[in-house]
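Undergrad: Kindly return the folded structure for what I paste below:
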Amino acid sequence: MRKIMIVEDDPAIREELALLLENEGYQALAVTDFGDVPGQAGTFGPDLVLLDLGLPGRDGFSLCAELRRRCPVPIVVVTSRNSAADELRALSLGGDDYITKPYSIPILLARIKAVLRRSGGPSESDILEAGGVRLSLSRGTVWASGRTAELTRNELKILAHLMAHAGEIVSRADLIEALWDSRIYIDDNTLSVNVTRLRNKLGELGLPEQIKTRRGMGYQYDDR
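TA: The predicted model follows:
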């Protein structure tokens, strides 16, 4: 089920959008606290954000830019501001589409679907989630706590295998065999180097202990 995050300060519009999206088969999160929207996005892991520009205590344009910087997610701006200058500014700051209020519901839904399709909105099988981490297999990115890191091919395959077996001990031999099955040819030393680099990237996302070494046995991905 695709997830859509609604950042709208008008309660009536917010509730209407949430109900509309849920009826269309989406999982909707309506934000009511605008203090740390990117952080909430990191926790919820949306596939798309609907963003109003007129938010209390927060400039919608700067929030659009911050979301784009911190989260690998398409943004559709839905606002009552209808000037060409505002639209241009929102799109230049990272918005993927711009819809003015009042809007036609069928048009809004069509534009949402178009943005998801155009952005390569991931299918369910493309995303792995475990232990507070979200991994996109097609984009080669890992996302946690509102922050993103890009992975190399080796790092992606290693993390995907460990996440697929979250909580289990995976031997070094099993990891190397899994990589060979993916036509990635590495030896034991190269595996160590790649795991170290992967740990460093997860550490930058605030998860330095996500991959644990089980001495004499292998590695274990923390699924808690």
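
Undergrad: C-alpha from now on. contacts and neighbour counts both.
TA: Fine.

Undergrad: Show the residue spans covered by the helices in this protein.
TA: Using DSSP state H, the helices found in the chain span residues 11-23, 37-44, 60-70, 84-92, 105-118, 153-164, 172-181, 188-204.

Undergrad: So which other helices or strands are in contact with the third one?
TA: By that I understand helix 60-70. helix 37-44, helix 84-92 (3 or more Cα pairs under 8 Å, 6 or more residues apart in numbering; DSSP states H and E).

Undergrad: Same list, these, but as CSV with distance to Leu191 and mean neighbour count please.
TA: Below are those laid out as CSV (distance: least, Cα to Cα, whole Å; neighbours: other Cα atoms under 10 Å):
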stretch, distance to Leu191, mean neighbour count
helix 37-44, 29, 20
helix 84-92, 41, 14
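
Undergrad: Now that we have those helices, can you turn them into CSV and tack on distance to Val31?
TA: Shown next, in CSV, are these (distance: least, Cα to Cα, whole Å):
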stretch, distance to Val31
helix 37-44, 8
helix 84-92, 20
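
Undergrad: Which one of these lies nearest to Arg214?
TA: For the helices and strands packed on helix 60-70, proximity to Arg214 was assessed by Cα to Cα; helix 37-44 is nearest, at 28.2 Å.

Undergrad: rewinding a little: how about the helices of the chain, which one is nearest Leu128?
TA: helix 153-164 (7.1 Å).

Undergrad: got the buried residues for the closest one?
TA: Within helix 153-164, the residues that qualify as buried are Asn154, Glu155, Leu156, Lys157, Ile158, Leu159, Ala160, His161, Leu162, Met163, counting by 16 or more other Cα atoms under 10 Å.

Undergrad: one more to put side by side:
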Amino acid sequence: MMKVYIVEDDPIILESMKQNLMRWGLEVHTVIDFENVKKEFLDIEPHFVILDVTLPKFDGFYWCRQIRDISNVPIIFISSRDSQMDQIMGMNMGADYYIEKPVDMDILMARVNALLRRVYSYKDLEQPTVMEQEGLFLHIDTNVVSYENNKIDLTKNEFLILYTLMQNQTKIVSRDEIMRVLWEDESFVDDNTLTVNIVRLRKKLTEIGIHDRIQTKKGQGYILK
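TA: The predicted structure follows:
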């Protein structure tokens, strides 16, 4: 059974999310000690996390960084903060989604189901464990990209973007196509979110010596050279 860990200090929102997630057959764990979120995360070993931004003691951004230091599990931010800067900050820290309060439970469940299908199903398909293009290696089982003697971990979104581009080597992949791969239903997607993920992926590739391989084709999409 898939396990979710919810870190939310509003008891009404927490209970609503808990009941909806349980109806979908998920094992739900909720925060007990807001000062020991990382320890609870390690004890529970959830398949994904729902994390409020505004919390007692330390905010959700802090706990997202703590979790990202030890795990690549999907993270969904929920928040009453609706500024674009907060959303970009959350995505830059490795969150997969950012949902504004009041939380629409239908949208939340659509996000959750898309994440579970994407993260825990695509690896079950028959496919090679390593993809290669011009010395760039993508390791399917570990979400690691390597080049020469350098390697770096990718988040789920970064991995799927690069995976999609490598599947379509030398072909232009549209933004809509990438968004369908990432979120399966682009009607819920903020176009800026994809841009943030592309920028983050390019930065990581640069860190291991891969420069300008993901090229933007204006009005068309992206291509991996």
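
Undergrad: got the contact list for stretch 96-105 of structure 2?
TA: Outside stretch 96-105 of structure 2, the residues that touch it by Cα atoms under 8 Å, 6 or more residues apart in numbering are 13, 17, 20, 74-82, 87, 90-91, 108, 111, 156-157.

Undergrad: and the end-to-end length of it?
TA: Taking Cα to Cα, to the nearest Å as the measure, stretch 96-105 of structure 2 stretches 17 Å from start to finish.

Undergrad: now swap in stretch 17-33 of structure 2 and tell me
TA: End-to-end for stretch 17-33 of structure 2, by Cα to Cα: 19 Å.

Undergrad: Next, the buried residues of it.
TA: Met17, Lys18, Asn20, Leu21, Glu27, Val28, His29, Thr30, Val31.

Undergrad: The last one: what's it in contact with?
TA: The one in question is Val31 of structure 2. Tyr5, Ile6, Val7, Glu8, Val37, Glu40.

Undergrad: Check these and tell me the two furthest apart.
TA: Glu8 and Glu40 (13.5 Å).

Undergrad: Show me where structure 2 has its strands.
TA: 3-7, 27-30, 48-52, 75-79, 97-100, 130-133, 136-139, 144-147, 150-153, 214-217, 221-224 (DSSP state E).

Undergrad: So which elements touch the second one?
TA: Contacting strand 27-30 of structure 2 under the criterion 3+ Cα pairs under 8 Å, 6+ apart are the following elements: strand 3-7, helix 11-23.

Undergrad: what stretch of structure 1 does that strand fall on?
TA: The alignment of strand 27-30 of structure 2 onto structure 1 (TM-score structural alignment) covers residues 27-30.

Undergrad: which other residues reach that stretch?
TA: Contacts to stretch 27-30 of structure 1, defined as Cα under 8 Å, 6+ apart, come from residues 1-8, 14-15, 18, 21-22, 44.

Undergrad: need these in a markdown table with distance to Ser123 of structure 1, can you?
TA: Conversion of the contacts of stretch 27-30 of structure 1 to a markdown table gives the following (distance: Cα to Cα, whole Å):
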| residue | distance to Ser123 of structure 1 |
| --- | --- |
| Met1 | 9 |
| Arg2 | 8 |
| Lys3 | 11 |
| Ile4 | 14 |
| Met5 | 17 |
| Ile6 | 20 |
| Val7 | 23 |
| Glu8 | 26 |
| Arg14 | 26 |
| Glu15 | 26 |
| Ala18 | 21 |
| Leu21 | 17 |
| Glu22 | 18 |
| Phe44 | 16 |
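
Undergrad: Which two of the residues you listed have the greatest separation?
TA: Maximum distance among the contacts of stretch 27-30 of structure 1 (Cα to Cα): 21.7 Å, for Met1 and Glu8.

Undergrad: Name the residue in the two with the higher neighbour count.
TA: Counted by other Cα atoms under 10 Å, Met1 of structure 1 and Glu8 do not tie: Glu8 has more neighbours, with 25 against 9.

Undergrad: And for Leu160 of structure 2, the neighbour number?
TA: Around Leu160 of structure 2 there are 21 residues (other Cα under 10 Å).

Undergrad: ok, average deviation of the match of strand 27-30 of structure 2 from structure 2?
TA: Once fitted to structure 2, stretch 27-30 of structure 1 is off its aligned match by 0.4 Å on average (mean Cα distance after the TM-score superposition for structure 1).
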